[in-house]
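Asks: Give me the fold of what follows.
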Amino acid sequence: MHRFVVVGGGAGGLELATRLGDRYARKKSNGVPRAQVTLVDRYPTHIWKPLLHEVAAGSMDPFTQELEYAAQARWHGFEFQQGELTALDRAAKRITLGRVLDDDGAELLPKRALEYDTLVIAIGSTTHFFGVKGAPEYSIALDTVQQAERFRKRLIAACMRAEHQAHEPVESNPGTHASTEPRIQVAIVGGGATGVELSAELRNTAQVLSAYGLHKLDPRHDVGIVLIEAGPRILPALQERVSTATAELLQKLGVKLMVGETVAEVAPGLVRTASGKTVRADLTVWAAGIKAPPVLSQLDGLPVNRLGQLQVRRTLQTEIDDNVFALGDCAACSWPGNERNVPPRAQAAHQQASFLLRAFGNMLESRPLPEFTYRDFGSLVSLGHFSAVGNLMGGVIGGNMLIEGLFARFMYMSLYRLHIAALHGYARMVLDTFAHWLRRTTLPRVKLH
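Replies: Now for the predicted structure:
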């Protein structure tokens, strides 16, 4: 049997392993499966990463949305191995997985080696702090469910402390009247999609927490949200009209925008910019950029670009090894007709997973591999329950159209449902949607503990 090993259980990696398992590991020829498929991830569960800002704001309970890799493997005919990729031996076609420890530091699984015939690396990206002093220590990134939950708990704790503290004036600058200063202030560094979506979700969270009596602070006046962006506008990767529309909506929600401000230092309780401004911050979220995981530059000589991504050809094969593929955020794939590479988006990872499923079919039949072509269907940004904004492009409408409001919100929600359909099929996706709706009718809009 051909041995496929997929490292990384994100949107692209999990979809690929699931569909490979369905097509080649479950169907048998002469009583034997055509391939053995193994998925590797350092965590035991999967959650769609674009939802982490909702987990951080408390508007989504991650434990109702997580998918157990072991269960998915059982349902779709592949094998799951928990562990972190630490080394690659291309000559022996073998990867090494590090030890897995429990919460107390005891060993659950030892260091192991897995052999492959075809290796797919899809380990995504991690937060880029750009060497800013204090940023790793005093800000919270949103790479994992654990980080998002940490922020949510700290936010609720800050609200409770602010409610019960002595009602003394809160001033950040001498001469500033207390009524103009929020009792709690959240600073979000980075005006990309994550930062923008989190700022809107936090405004909704403040309102819900107040409605449920968890704190008696004024959700608009006493909970301040500051969004800091180094570029001249928020959402720099999207079209300017999308950025402008989003900025107007955020300002209506009471989110303070600071554009053209590069963060120079993060310290306890404050953020300093390169222009000399100081922003009070009871909580700081770092959403200013991403980079490839450092392990990619240590994988047996596989070439990486300046961002640490694996250099791949149009077939998604790495430049020096035909048996090693890469997809998603960790892959630097050219985008013909554009100056930049394929962008690090969930839709790109989904398209690449679908492409590799077809390509591997060719490979097993000893036919030439096709070349990947990215199709940009546009971008959508959720502003929580308030609105959504984005642009549809190309294959969706045959042009380029700005959308916002209820239609944009519906399109945004559909993205996650399509991911669920890719993992479970459309019938189970419909049932999951209905079950999710039933849960929401008996639960508060924000997780309160």
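
Asks: Could you use CA atoms for every contact and neighbour count after this?
Replies: OK.

Asks: give the contact list for the closest residue to Arg220 other than its chain neighbours.
Replies: Distances taken as Cα to Cα, 6 or more residues apart in numbering place Gly254 nearest to Arg220, at 6.8 Å, with adjacent residues excluded. By Cα atoms under 8 Å, 6 or more residues apart in numbering, the residues touching Gly254 are Arg220, Gly224, Ile225.

Asks: Was I right to think the second one contacts Ile184?
Replies: Yes: the pair formed by Gly224 and Ile184 meets the contact definition of Cα atoms under 8 Å, at 6.0 Å.

Asks: ok so, going back, with Ala56 as the reference, measure out to the residue nearest to Arg220.
Replies: According to Cα to Cα, to the nearest Å, Gly254 and Ala56 sit 19 Å apart.

Asks: what residue is smack in the middle of this protein?
Replies: Nearest residue to the geometric centre of the chain (Cα atoms, centre = their mean): Lys49, 3.1 Å.

Asks: residue contacts, it?
Replies: Shown in contact with Lys49 (Cα under 8 Å, 6+ apart): Gly10, Ala11, Asp143, Thr144.

Asks: please redo it, this time with the cut-off set to 10 Å
Replies: Neighbour list for Lys49: Gly10, Ala11, Val55, Leu142, Asp143, Thr144, Val145, Ala346 [criterion: Cα atoms under 10 Å, 6 or more residues apart in numbering].

Asks: and if you look at His385?
Replies: Ser59, Ala200, Glu201, Arg203, Asn204, Gly405, Leu406, Arg409.

Asks: so where do the helices sit in the stretch 101-250 of the chain?
Replies: Secondary structure of the stretch 101-250 of the chain (DSSP state H, counting those that start in this stretch): helices located at 135-138, 145-164, 193-211, 240-252.

Asks: which other residues reach the shortest one?
Replies: Outside of helix 135-138, the residues within contact range by Cα under 10 Å, 6+ apart are 127-130, 141, 189, 263-271, 283-286.

Asks: List the buried residues for that helix?
Replies: Across helix 135-138, burial judged by 16 or more other Cα atoms under 10 Å covers Ala135, Pro136, Tyr138.

Asks: Alongside the first, I'd like the structure of this one:
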Amino acid sequence: MTRILVIGGGAGGMELMGKLGKRLNRRSDVELTLVDISSHHIWKPLLHELASGSLDEGLNAVDYRAHAARNGYRFEQGEVIGLDRFARRVTLAPQTDARDKVLVPERTLEYDYLVLGVGAVTNDFDIPGVKDHCEFLDLTQQAMSLRQKLLRRFLEQARAERPEPFNITIVGAGATGTEMAAEMHHVAEILEGYGYAVGPEQLQVNLVEAGPHVMPALPKPCLREAVEEQLEELGVQLFTGTRVTRVDARGLHTQNDQMIPSDITIWAAGVKGPQVLSKLGLEVNDQNQLMVEANCRSLSDSRVFAFGDCAACPQPDGSYTPPRGQTARQMALMIADNLLRLLDDEEAPLKEYLYKDLGSFVNMARFHTVGNLFSFIRGGIAVQGCPARFVYASLYRRHMLALHGPIKGLALLALNGMQRWFRPQLKLW
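Replies: Sure thing, here's the model as predicted:
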């Protein structure tokens, strides 16, 4: 029996499991297991919509156990806390309820091949006060918690006789931060339409970026300028070239001694590997990413693979793969191919990953969408408006089709589209 254990059910991990499950479900000599800290999967680029309440998790979440049953693998919910590479054994933390009662005790899972795709967490850069006073969007649970805080604050604002300006500050003007800034104005508009006395004029959204521009992943200056123009038209106050040195309950303190008031601060500035990766006995870099070969094998152990944001995969030009969703997906599917080869021949040559930038997109709620297609070909093609929105939406559609297959995937997308006509635009609980 060959045991393949995959840690992390993000977009790449789910597509990897689907591919291996369909290819191996008739083989009794292979056991395939997925482990994730959550019970269900939500596409990470949608977490900002989940946090705002404009996304219904009931319609967009994929239950791991149901997906496992359909695709021929096992699922174990839990958090990895240890790795014994010599015994080939992973330890999962005990699961507890809200009162810390142990529901599932600490347990171990054995493997012959281990695949780590645990993604990344937001990098606080050891800045004082960030952990204590900021919200993060790394996990579904964090997005749900932020939703409650945001909507509670909006509704308190609506009930106040003389409401004071509500300041939301987002640190990091990448895709998550930029989309979240626009989403906040979208939420205010919807609430005002529901009859709440909350309008965009009562909301001040600040977007803080250490670099000179918003959306540095967009290669063309015209696209970055289009994003900045749209944000400024919405009333978002941009602080580019601004480094945060400290965060407290009142707001952010910057390198130039500026104080930016903030009622809710969302930290979306940079990523690093989860802390647990440094405790597994595998080589990591200064960003806590696992060091791997070009075929995604760990430099420390040929039985361990890693992909996505938690892996530093070398490229021919001496660089390493960037933390992008497309990178994780492509690496995960390549690892699936390599595992299939190893099952047939442990000495088989393995594929190596070569990164090609297929493009970058940012969707600012209903207001505007911009992006760049096929960036690896002479800088790519700049697209804006409806064409860009169509491509952006197609990325999620492709993911749903990969998870559910063409028939069920199309049916779910159609159902989701119909639900948008009937359900409220904002989930208020």
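
Asks: Now the TM-score, please.
Replies: Aligned and superposed, the two chains score 0.96 in TM-score terms (TM-score structural alignment, normalised by the length of structure 2); 426 aligned residues with a Cα RMSD of 1.6 Å.

Asks: picking up where we left off before, now render the buried residues of helix 135-138 of structure 1 as CSV, adding distance to Tyr374 of structure 1.
Replies: Below are the buried residues of helix 135-138 of structure 1 laid out as CSV (distance: Cα to Cα, whole Å):
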residue, distance to Tyr374 of structure 1
Ala135, 34
Pro136, 34
Tyr138, 38
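
Asks: wait, which of those is closest to Val312 of structure 1?
Replies: Nearest to Val312 of structure 1 among the buried residues of helix 135-138 of structure 1 is Pro136, at 30.2 Å by Cα to Cα.

Asks: how far away is the equivalent of the closest one over in structure 2 from Gln289 of structure 2?
Replies: Superposed on structure 2 with TM-score structural alignment, Pro136 of structure 1 falls opposite Lys131. From Lys131 of structure 2 across to Gln289 of structure 2, the span is 20 Å (Cα to Cα).

Asks: Please apply the same query to Gly318 of structure 2.
Replies: Look at Gly318 of structure 2 and Gln289 of structure 2: by Cα to Cα, they are 16 Å apart.

Asks: and if you look at Ser300 of structure 2?
Replies: Ser300 of structure 2 is 13 Å from Gln289 of structure 2, by Cα to Cα.

Asks: between those two, who's got more neighbours?
Replies: Gln289 (26 against 16; other Cα atoms under 10 Å).

Asks: correct me, but the more buried one touches Leu280?
Replies: No: judged on Cα atoms under 10 Å, Gln289 of structure 2 makes no contact with Leu280 at a distance of 11.7 Å.

Asks: ok, now which ones touch the residue lying farthest from the centre of structure 2?
Replies: The outermost residue of structure 2 relative to its centre, with distances by Cα atoms, centre = their mean, is Glu161 at 38.6 Å. Neighbour list for Glu161 of structure 2: Ala197 [criterion: Cα under 10 Å, 6+ apart].

Asks: cutoff 8 Å now
Replies: Applying Cα under 8 Å, 6+ apart to Glu161 of structure 2 gives no contacts.

Asks: what ranges do the strands span in the stretch 201-350 of structure 2?
Replies: 203-209, 237-240, 244-248, 251-254, 259-261, 264-267, 271-272, 290-291, 304-306, 311-312 (DSSP state E, counting those that start in this stretch).

Asks: The second one vs structure 1, average offset?
Replies: This points to strand 237-240 of structure 2. Once the two are superposed, strand 237-240 of structure 2 sits an average of 0.7 Å from its aligned residues in structure 1 (mean Cα distance after the TM-score superposition for structure 1).

Asks: about what we covered before: ranking the contacts of His385 of structure 1 by neighbours, who comes first?
Replies: Ala200 (26 neighbours).

Asks: and Ala288 of structure 1, how far is that from Leu423 of structure 1?
Replies: In this view, Ala288 of structure 1 and Leu423 of structure 1 are 30 Å apart by Cα to Cα.

Asks: One more: Ala56 of structure 1?
Replies: Taken as Cα to Cα, the span from Ala56 of structure 1 to Leu423 of structure 1 is 24 Å.

Asks: neighbour count winner among these two?
Replies: The neighbour count for Ala56 of structure 1 versus Leu423, taken as other Cα under 10 Å, is higher for Ala56 (28 against 21).

Asks: What is the equivalent residue in structure 2 for that one?
Replies: Matched to structure 2 by TM-score structural alignment, Ala56 of structure 1 sits across from Ala51.

Asks: Confirm that its match sits in a helix.
Replies: Yes: assessed with DSSP: H, G, I helix; E, B strand; the rest coil, Ala51 of structure 2 lies in a helix.

Asks: Contacts only, for it.
Replies: Ala143, Met144, Ser145, Leu146, Arg147.

Asks: distance of the residue nearest to the centre of structure 1 from Tyr416 of structure 1?
Replies: 10 Å.

Asks: chain center to stretch 406-413 of structure 2, what's the gap?
Replies: Distance of stretch 406-413 of structure 2 from its chain centroid, counting by Cα atoms, centre = their mean, to the nearest Å, is 23 Å.

Asks: repeat for stretch 245-259 of structure 2
Replies: 27 Å.

Asks: Stretch 259-276 of structure 1 too?
Replies: 24 Å.

Asks: again with stretch 69-83 of structure 1
Replies: Averaging C-alpha coordinates over stretch 69-83 of structure 1 and over its chain gives two centres that are 21 Å apart (Cα atoms, centre = their mean).

Asks: Onto which residues of structure 2 does it map?
Replies: Alignment of stretch 69-83 of structure 1 against structure 2: residues 64-78, by TM-score structural alignment.

Asks: And stretch 186-205 of structure 1, by the same measure?
Replies: Using TM-score structural alignment, the residues of structure 2 aligned to stretch 186-205 of structure 1 are 168-187.

Asks: do you know how far Glu156 of structure 2 is from Arg250 of structure 2?
Replies: Taken as Cα to Cα, the span from Glu156 of structure 2 to Arg250 of structure 2 is 18 Å.

Asks: Chain neighbours aside, what residue packs nearest to the alignment partner in structure 2 of Leu109 of structure 1?
Replies: Here Leu109 of structure 1 is matched to Val104 in structure 2, going by TM-score structural alignment. Among residues not flanking Val104 of structure 2 along the chain, Gln95 sits closest, at 4.9 Å (Cα to Cα, 6+ apart).
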